[in-house]
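Student: here is my input; please provide its structure:
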Amino acid sequence: MSPDRALGDNYRVLMEKVRGGPPEITAVVHPCTPAAIAVVADATEAGLIAPILVGPEARIRAAAEEAGRDVTAYRMVTASHSHASAAEAVALVRAGEARLLMKGSLHTDELLGAVVPTATGLRTERRISHAYVMDVPGYPTPLIITDAAINIEPTLMDKADIARNAIDLAHVIGIPEPRVAILAAVETVNPAMRATLDAAALCKMADRGQITGGLLDGPLAFDNAINEAAAREKDIVSPVAGRAEILIVPNIEAGNMLAKQLTFLGDAEAAGVVLGARVPIILPSRADSLKTKLASCAVAVLLVRAATKAAPGLT
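Tutor: I've put the predicted structure just below:
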């Protein structure tokens, strides 16, 4: 993928949606590399966030000097190491001092380790899940892919929350009734393939009002989900098939490979966000372009302003 590819119309619309509002106070966890500092500085200059840098002060300042960025105006909260940085950042959110959480240079598992505890973290009644909002060249709408980063082998009830989180996200970015495709290797129910059974159950849950706000169909193979000609070839009659706006994958391997294939072979851009916690969580990747990192921040800003169940905010 060319890192210089301009973001498409979908992302330009996304950035327009956040323009003009106040920057959201964001606890940035352990930003101890030049790349992490650069993301913070660029998002701040774009008016998206007002950062609180949480971590070892000497290492943060050294990273900023190496990056050639001035962080003297940013608030800083000292923590001795990455685990402590995650705990301090979550505490800032719980205290109402920050409305967003952003990963710096620590591992995602370390950050989520501070997020998920019931007593001290940021959990809600929803399962926490990850979603990519993808701008795929040639595809007419944003394409949300979930979950490619957090839930390894989601259960049926996990997938129900993953779908609910993704539907809330779709509403926030301007899709009022998203078409949700539950992916599997085939488009028929096969008892030997759990993904097809889960897909059928999720669709029935939607029929009974347990999942609302979107149109669900599945199981659908990937081609039938995003290509109308492929759906017609299989005689699939559905308001979702061929026109999906949300793709629910069977497991983390499928989601991760699909998102990366679209990015590195399909020249797509992917803005990622963690949903279902008390605040949105931004997980920038070192491989992301600058515009993608800013788009990830923009998605999180829209979510926190909307205060959906996928990011309900602080009470």
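
Student: going forward, measure contacts between C-alpha atoms and count neighbours the same way
Tutor: OK.

Student: does the one helix or strand Val301 maps to pack against any helices or strands, and if so which?
Tutor: For Val301, the element it lies in under DSSP states H and E is helix 290-306. When contacts are defined as 3 or more Cα pairs under 8 Å, 6 or more residues apart in numbering; DSSP states H and E, helix 290-306 sits against helix 9-18, helix 34-45, strand 100-103, helix 156-172, strand 269-275, strand 281-282.

Student: could you also give me the structure for this next sequence, so I can compare it with the first?
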Amino acid sequence: MKLQPVRTFSQLLERAQKEKTKKVAIVCAENDIALKALASAVAKKIARPVLIGDENNIREKISALDLTAELSTATFFQARTVEQAAEYAVALGRNGKVDILLKGNLRTDQLLRAVLHKEKGLRRGELLSDILLYEDKCSGKTRLVGITDGGLTPQPNLQQKIALIRNAVPVMQALGISRPKMGLMSATESISEAVPSTVDAQKITEKAGELFTDCDVFGPLALDNALLKSAAEAKGISSPVAGAVDCMIAPNIEAANMTAKAVKYIGGSTCAHVIMGAQIPVLIPSRVESAEDKLYAIALGVLIDAD
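Tutor: Presented below is the predicted three-dimensional model:
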């Protein structure tokens, strides 16, 4: 029986609970919020804990947080330095010993340096990219919408935008959207040489039938006519993607990052995001994200990695 698409984060968690439990490794696990999130994931039976870092310090953290029971089955890997922890984590992922990596008490660049190592890393695709999900209510019904790339690709060129689409499609399909609608975003839906992102969007849209077999792609779209059918109709945009975008491909990192933070901090939406383009899902939540946000990110990783 075909499953209905996941529309909320609570549904995301419920769907993840139906999948095989995944080994989730916290890299530099001396981090309160990451430990709380993983403990919750273990309690929800979606994760088996792997903790990388200074074992004594991690155990002290676990005890202080009163998480001893939840994390009693954890496997520990001793690492004295941040670099060593990141290298161990990547090696475990490369060898199939862990299924998902979760950033702990280290910087994103420190983890990604190991992930991107030419000989020992986890890179699989053309590039790594960040896909963020939030609960969108523009249509009057809640649904999960993606935004990419607000974390890794500063100024994507034409080929990189194509790669961003390809990285994002499996995320949306993991939610049960068999043929996701991908919107190439700009400040305007009108094509203008003065706004280069509109020209890129036009070029990709014209070749979309040749480039993509598993999604529908259209652009340029502005934010309103990407999410609202009424706005798309008012502007005379007839594409089925317009007004119903599942994932927004932003023109640059600034647009993606600011849009993502706006929906979270101004709109009040819960968010979860994942790095794609590696052999396994890599979760790099920011330091200000809550344990709940990180729990949903773990659940998202479970669905993406589902057998």
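
Student: spatially nearest residue to the residue positioned nearest the centre of structure 2 (excluding sequence neighbours)?
Tutor: With distances taken as Cα atoms, centre = their mean, the residue of structure 2 nearest its centroid is Val274 (2.3 Å). In space, and not counting its chain neighbours, Val274 of structure 2 is closest to Leu283: 5.0 Å by Cα to Cα, 6 or more residues apart in numbering.

Student: what's the match for that neighbour in structure 1?
Tutor: Under the alignment (TM-score structural alignment), Leu283 of structure 2 pairs with Ile282 in structure 1.

Student: what distance do you get for that match to Glu110 of structure 1?
Tutor: 14 Å (Cα to Cα, to the nearest Å).

Student: more neighbours: these two, which one.
Tutor: A side-by-side neighbour count of Ile282 of structure 1 and Glu110, using other Cα atoms under 10 Å, places Ile282 first with 26 against 16.

Student: so the more buried one sits against Ala300, correct?
Tutor: Yes. At 6.7 Å, Ile282 of structure 1 and Ala300 qualify as touching, with contact defined as Cα atoms under 8 Å.

Student: just give me the match in structure 1 for Ala168 of structure 2.
Tutor: With TM-score structural alignment as the criterion, Ala168 of structure 2 matches Ala166.

Student: and for Pro196 of structure 2?
Tutor: In structure 1, Pro196 of structure 2 lines up with Arg194, judged by TM-score structural alignment.

Student: okay, now its match: neighbour count?
Tutor: When neighbours are defined as other Cα under 10 Å, Arg194 of structure 1 has 14 of them.

Student: check the one 5 residues further on too.
Tutor: The local packing of Ala199 of structure 1 (other Cα under 10 Å) involves 29 other residues.

Student: got it, and Phe77 of structure 2?
Tutor: 17.

Student: which secondary structure state is assigned to the residue nearest to it when sequence neighbours are not counted?
Tutor: Spatially, and ignoring its direct neighbours in sequence, Phe77 of structure 2 is nearest to Ile52 (4.8 Å; Cα to Cα, 6+ apart). Secondary structure for Ile52 of structure 2, judged by DSSP: H, G, I helix; E, B strand; the rest coil, is strand.

Student: and the equivalent of Ile52 of structure 2 over in structure 1, how far from Ser285 of structure 1?
Tutor: Aligned counterpart of Ile52 of structure 2 in structure 1: Val54 (TM-score structural alignment). Counting by Cα to Cα, the separation of Val54 of structure 1 from Ser285 of structure 1 is 18 Å.

Student: circling back: ok, the residue nearest to the centre of structure 2 touching Gly146?
Tutor: No. Contact criterion Cα under 8 Å: Val274 of structure 2 and Gly146 do not qualify, at 10.6 Å.

Student: now do the shared contacts for those two.
Tutor: The contact sets of Val274 of structure 2 and Gly146 overlap at 131-132 (Cα atoms under 8 Å, 6 or more residues apart in numbering).

Student: the residue nearest to the centre of structure 2: what's it in contact with?
Tutor: By Cα under 8 Å, 6+ apart, Val274 of structure 2 lies in contact with 130-132, 281-284, 297, 300-301.

Student: what's the helix or strand for Ala50 of structure 1?
Tutor: Element membership of Ala50 of structure 1, judged by DSSP H and E, is strand 49-55.

Student: average offset between the helix or strand following that strand and structure 2?
Tutor: Downstream of strand 49-55 of structure 1, the first helix or strand assigned by DSSP H and E is helix 57-67. Taken over the aligned residues, the distance from helix 57-67 of structure 1 to structure 2 averages 2.2 Å (mean Cα distance after the TM-score superposition for structure 1).
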